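# coords please:
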Amino acid sequence: MSRQIVVGVAGELEPGQRKLAFIDGRSIVLFNIDGTIHAIDNSCPHNGASLASGQLEGCVLRCPAHGLRFDLRTGCMPGAGGLSLTTIPVRAVGLNLVVSLDGPDATPLDAPAGSATT
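Coordinates of the predicted model:
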C-alpha cells in the first residue's frame, strides 16, 4: 500500500521553482515544470549526490556532482539505457500537494511533512 503525505500547498511552486521536503528521514525534491509538479528522490543514482541544486534545462535536471542528466518526467537519462532516478507520484488534493510513497502503513493523508523551499 502507499501512504499519501502532504508536502505543501497547491499553487505554492511557480513554474521553474523547486522545493525540498523531508519525509521520515527521506529527502525528496518537487519541481514545477511548465505548471506540472514532478517529484524525485534527492539522490543521484550514480553516487548519491543531492540533486536539489542541479541545473534544470526544460524537463532535464543535471546532477551537480558529475553532470549526469535525467528527464524529470520519466526519471531516465536521455537516450538509450543508463541510470534512472526514483520518481514519486505527486498530485493536488484540494489545497494540498500530496506525494504517494510506498510503505506498510497506508493512511488517507498523513500530516504535513517538514519541508524547506530551495
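
# going by C-alpha atoms from here, please, whenever you check contacts or count neighbours.
Noted.

# before we move on, what SS does the spatially most central residue of the chain have?
Closest to where the C-alpha atoms of the chain average out (Cα atoms, centre = their mean) is Ala39, at 2.1 Å. Assigned state for Ala39: strand (three-state reduction, DSSP: H, G, I helix; E, B strand; the rest coil).

# wait, it sits on Asn32?
No. Checked against Cα atoms under 8 Å, the pair Ala39 and Asn32 is beyond contact range at 9.0 Å.

# which residue sits closest to Ala116, ignoring its sequence neighbours?
Leu20 (5.5 Å; Cα to Cα, 6 or more residues apart in numbering).

# next, the structure of the following sequence, for comparison with the previous one:
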Amino acid sequence: MTNILVVPASVDLGIGKRARVQANGSHIALFNVDGQVYAIDDSCPHNGASLLFGKLDGRWVQCPAHGLRFNLATGCLRGGGMNVRAYPVEIAEDCIRITLPTPVTRHQ
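Here you go, the predicted structure:
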C-alpha cells in the first residue's frame, strides 16, 4: 500500500530550487533540476547529514559532510553500497505529489 503526500502550494520549488518537507516523522529533500522534481530522504545513511544543502551535479547530490554522491532519481550511491530512499513524484494540476510507502502497523 502507498499514500500520497501533497506538497503545500506555499513551498517554492521553481527550477533550480530545493525544499524540505516532513512525512511520517522523516524529512524528505526535494530538488527541481531543469524542471524535473526529485524526492529523496534528507539524511545521508553514512552519518545522517542533511542532503538538502549538498552540491548538485546534474542528477547527483553530494553529501556536504563526507562527499558521498547519490543519484536523485534512484537514491543509489555512486559506486554502490549505501543508498537513500527515492520517492516517485508526480506533478498534476500544478501540485507536487510524492508517493510514500504506507507505514507498517503491528497488531498485538
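
# list the contacts of the residue nearest to Ala116 of the first structure.
Contact partners of Leu20 of the first structure, counting by Cα atoms under 8 Å, 6 or more residues apart in numbering, are Ser27, Ile28, Val29, Leu30, Ala52, Ser115, Ala116, Thr117, Thr118.

# please redo it, this time with the cut-off set to 6 Å
By Cα atoms under 6 Å, 6 or more residues apart in numbering, the contact set of Leu20 of the first structure is Ile28, Val29, Ala116, Thr117.

# from Gly82 of the first structure, how far out is the last one?
Applying Cα to Cα, to the nearest Å, the value for Thr117 of the first structure to Gly82 of the first structure is 30 Å.

# please apply the same query to Ser2 of the first structure.
27 Å.

# what does Ile88 of the first structure give?
Taking Cα to Cα, one finds Ile88 of the first structure at 19 Å from Gly82 of the first structure.

# which of the two has more neighbours?
Between Ile88 of the first structure and Gly82, Ile88 has the larger neighbour count (other Cα atoms under 10 Å), namely 18 against 11.

# touching, that one and Ile40? I think so.
Yes. Between Ile88 of the first structure and Ile40 there is a contact under Cα atoms under 6 Å: 5.4 Å.
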